[in-house]
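A.B. asks: Pasted the sequence and its predicted model underneath.
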Amino acid sequence: MPTQTRLERIIDASRYIDPVFLDSPTLTNAAFDAALGCQLIAKDETANPIGSFKGRGTELFAALALQPGEPMVCASAGNFGQGLARAAVRRGHACTVFAAETANPVKLAAMRRLGAEVRLAGADFDAAKDVARRHAAAVDLRFVEDGTEAELAEGAGTLALELAASAPFDAIVVQLGNGALLAGIGTAIRHVAPHAEIIAVVAAGAPAMKLSIDTGQLVETAHADTIADGIAVRVPIAATLAHLRACCDDVVAVSEARIFEAMRLIHHHLGVAVEPSGAVGVAAILDDPERFAGRRVATILCGGNLSPAMRERLLAA
């Protein structure tokens, strides 16, 4: 059963997180605001050593939740595995990461470079996670599941504290994968900016999290067909759904075309090459401009690890 995210632990978390992951820049651009019809406040999490916000939570987890020298197993689409490998190996913990056979090669190479043993299994993230869980049980190692460990969400919640301190906003649009980011940000924002609307975003081709939160019960899908590999969830974590529903006011879905349009505009106006899952917040604004018109809207640019093919496509756009 997941431990619920707590505000006091989010406030305390930065003491345990490598400073290279903290105080990331907040980007604004008047021309981009004009194109969107709202004032965008973009928290850029792409310039740290793993190109993702995941370093915040994995740092906190490795600092507080592991016994000395304790080895672990996890599954990852790439960014969580990078964060856990960096945080764990630097502290003397062996880290084995299971990833899908179709995983982004840039992320696979990065995980190995950071010291993880990477094993490929299954056609997608959830298939790899099933194998990882079975392997951990068979060899009696700790299985670390992104979305269930409180420290992963609490580390992510430091983003919200930084955002709230940097600029006022009326709404925040948050990527929704397994839920650690939403749990951390939602918990913090409910306390430090209670007026702000919190909107979670999934890819239309991977709707399981939206369907599950909207219905209040676990909904699995047969496929997760999206370029946004970081939020390509087929099998939600049932025990987290009620808490995630409390952490947001709405869950919306965006198309593949809208995701790429957001990537292109972010690159053009902000100069950041962000991976698809990192662009879905802007995609949600593009998808429903009337909802956000004239408002101050925060979002997170939370992945800079594009596959070679996606980077080539973005730069050619």
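C.D. replies: Nice, thanks for sending it over. Numbering: from 1, shown residues only.
A.B. asks: drop to CA atoms for contacts and neighbour counts, all remaining ones
C.D. replies: Fine.
A.B. asks: quick one: the spatially most central residue of the chain and Glu197, what's the gap?
C.D. replies: The centre of the chain sits closest to Leu181, judged by C-alpha atoms, centre = their mean, with a distance of 5.3 Å. According to C-alpha to C-alpha, to the nearest Å, Leu181 and Glu197 sit 16 Å apart.
A.B. asks: Okay, one more to line up with it:
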Amino acid sequence: MSYGLPVPIAPVILDDVRGAQKMLAGVARVTPMEGSRYLSSLVGAPVHLKCENLQRTGSFKLRGAYVRISGLSPVQRAAGVVAASAGNHAQGVALASSLLGVRSTVFMPAGAPLPKVAATRDYGAEVVLHGQVVDETLAAAQEHADRTGAVFIHPFDHHDIIAGQGTVGLEVLEQCPEVRTILVGIGGGGLAAGISVAVKALRPDVRVVGVQAAGAAAYPASLAAGHPVSVDEPVTMADGIRVGRPGDVPFRIVAELLDDVRTVSEEALSTALLLCLERAKLLVEPAGCSTVAALLSEPERFAGGPVVAVLSGGNVDPLLLQRILRHGMASAGRYLSLRLRVADRPGALAGLLAVLSEVDANVLDVSHVRTDPQLGLTEVEVELHLETQGQEHCREVARALHAAGYAVIG
């Protein structure tokens, strides 16, 4: 798709990506590609999942970080490197630095999930917790670089980073030569840019489609404006693509080569994560399954041939995972919460539960409210949390309650 932007020759070319692939041999895994029967039936064409969630450190970020640090001069290596990240880039820089014998310092927000902090330390980095938001963390990392001479390793806005991420595209073409569409999540744009460079050079007929969370969708507005545009306070559970402004280097490539950008809702993200767990047996973080969310949201858009969805990462905080799973199950009609009023007398609750049992609704939690001034003297409000089997089952539960004379009030 042309966005009418006069873009110069892309700063990253196929030879750069091929060189990165040679450099990463024996370092980054050639991650597997798994077919998905469910998504294939939904789309009406074969769908394959490129499992970068099974990459070392749990995401594609190792690829770019290793290529970037490998390109440093001996003097630069001696000064060490510094990065700022809440998770995936932090771990990629930490491991790449350790493999190359380079000292690394990683600044992470004070509220970064403890498992990600621990993993970054275990990969060999010195971790400094600073700031409450990523902008504060980035500023601290840049100040450290200015003060110590350490090389700042940007997560996406650098030629070598993009070349390293582009090796994912080469693997996709090798593993699925019949592919017609590749879906890739976009934050700053490094992965999408790298894949676009590799794929369009070898197979210009293949569509490359980016996916952003609707609450952090900087690329659609930026492409329309012809230059990077910032999103104030991007909000999404998909922290891996929660980037407020496209990188200058990847933006030029994306503007020239990417075919389309789609956005997905938070409900679609949580439903996609649940689907990956249940159907594909894969743990994928919200940013990583944004591509699956796009397939779930608009399956008809991708019906024209084999589709590869890149699962970019699998690093998710267990506490966040718990909340996302609840959200995903609710979005899929697997949880139902409701309030209703019953007579405040012995046996009333048992009668209500009997109705629910007849329609196979599993009661997870029951609570009573007797102090609401809107309740009648002989009434009690009951709040129920049910486990259900989907949207149609939720409707069946509602119909059964109505038929039994219960009025649902919320």
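C.D. replies: Looks like it arrived, so ask away. Please read these numbers as outputs of a predicted model, since none were measured by experiment.
A.B. asks: counterpart of the residue nearest to the centre of the first structure in the second structure?
C.D. replies: By TM-score structural alignment, Leu181 of the first structure lines up with Leu191 in the second structure.
A.B. asks: next one: Ser307 of the first structure
C.D. replies: Per TM-score structural alignment, the equivalent position to Ser307 of the first structure in the second structure is Asp317.
A.B. asks: Equivalent analysis for Ala257 of the first structure, please.
C.D. replies: Match for Ala257 of the first structure (TM-score structural alignment): Glu267.
A.B. asks: And Ala85 of the first structure, by the same measure?
C.D. replies: Taking TM-score structural alignment, the alignment pairs Ala85 of the first structure with Ala94 from the second structure.
A.B. asks: and that match, what does it touch?
C.D. replies: 104-106, 120-121, 123-125 (C-alpha atoms under 8 Å, 6 or more residues apart in numbering).
A.B. asks: And the helix or strand where it lies, what's buried?
C.D. replies: Per DSSP states H and E, Ala94 of the second structure falls inside helix 88-100. Across helix 88-100 of the second structure, burial judged by 16 or more other C-alpha atoms under 10 Å covers 88-97.
A.B. asks: Let's have those in a markdown table, adding distance to Leu258 of the second structure.
C.D. replies: Listed next are the buried residues of helix 88-100 of the second structure as a markdown table, based on distance: C-alpha to C-alpha, whole Å:
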| residue | distance to Leu258 of the second structure |
| --- | --- |
| Asn88 | 24 |
| His89 | 23 |
| Ala90 | 27 |
| Gln91 | 28 |
| Gly92 | 25 |
| Val93 | 27 |
| Ala94 | 30 |
| Leu95 | 30 |
| Ala96 | 29 |
| Ser97 | 31 |
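A.B. asks: Where does the longest helix seen in the first structure end up in the second structure?
C.D. replies: The longest helix of the first structure (DSSP state H) is helix 150-166. Using TM-score structural alignment, helix 150-166 of the first structure corresponds to residues 159-175 of the second structure.
A.B. asks: Break down the stretch 51-200 of the first structure into its helices, ranges please.
C.D. replies: Along the stretch 51-200 of the first structure, counting by DSSP state H, counting those that start in this stretch, helices occupy 54-64, 79-89, 105-113, 125-139, 150-166, 180-192.
A.B. asks: ok, Ala150 of the second structure - how many residues close by?
C.D. replies: When neighbours are counted by other C-alpha atoms under 10 Å, Ala150 of the second structure registers 23.
A.B. asks: my read: Ala293 of the second structure touches Leu269, true?
C.D. replies: Yes - counting by C-alpha atoms under 8 Å, Leu269 is a contact partner of Ala293 of the second structure at 5.3 Å.
A.B. asks: Relative to Ile266 of the first structure, which of the helices of the stretch 51-200 of the first structure is closest?
C.D. replies: With respect to Ile266 of the first structure, and counting by C-alpha to C-alpha, the nearest of the helices of the stretch 51-200 of the first structure is helix 150-166 at 18.5 Å.
A.B. asks: to the chain's geometric centre, what's the distance from the closest one?
C.D. replies: Distance of helix 150-166 of the first structure from the chain centroid (C-alpha atoms, centre = their mean, to the nearest Å) equals 12 Å.
A.B. asks: And stretch 288-304 of the second structure, by the same measure?
C.D. replies: Centroid separation for stretch 288-304 of the second structure versus its chain: 14 Å, with C-alpha atoms, centre = their mean.
A.B. asks: which residues are in contact with that stretch?
C.D. replies: Taking C-alpha under 8 Å, 6+ apart as the rule, stretch 288-304 of the second structure contacts 39, 42-45, 53, 180-181, 183-185, 211-213, 240, 262-264, 268-269, 271-273, 276, 309-314.
A.B. asks: give the contact list for the corresponding residue of the second structure for His135 of the first structure.
C.D. replies: Matched by TM-score structural alignment, His135 of the first structure corresponds to His144 in the second structure. His144 of the second structure is in contact with 82, 150, counting by C-alpha under 8 Å, 6+ apart.
A.B. asks: how near is His144 of the second structure to Thr105 of the second structure?
C.D. replies: Counting by C-alpha to C-alpha, the gap from His144 of the second structure to Thr105 of the second structure is 9 Å.
A.B. asks: try Glu136 of the second structure
C.D. replies: Distance, Glu136 of the second structure to Thr105 of the second structure, using C-alpha to C-alpha: 16 Å.
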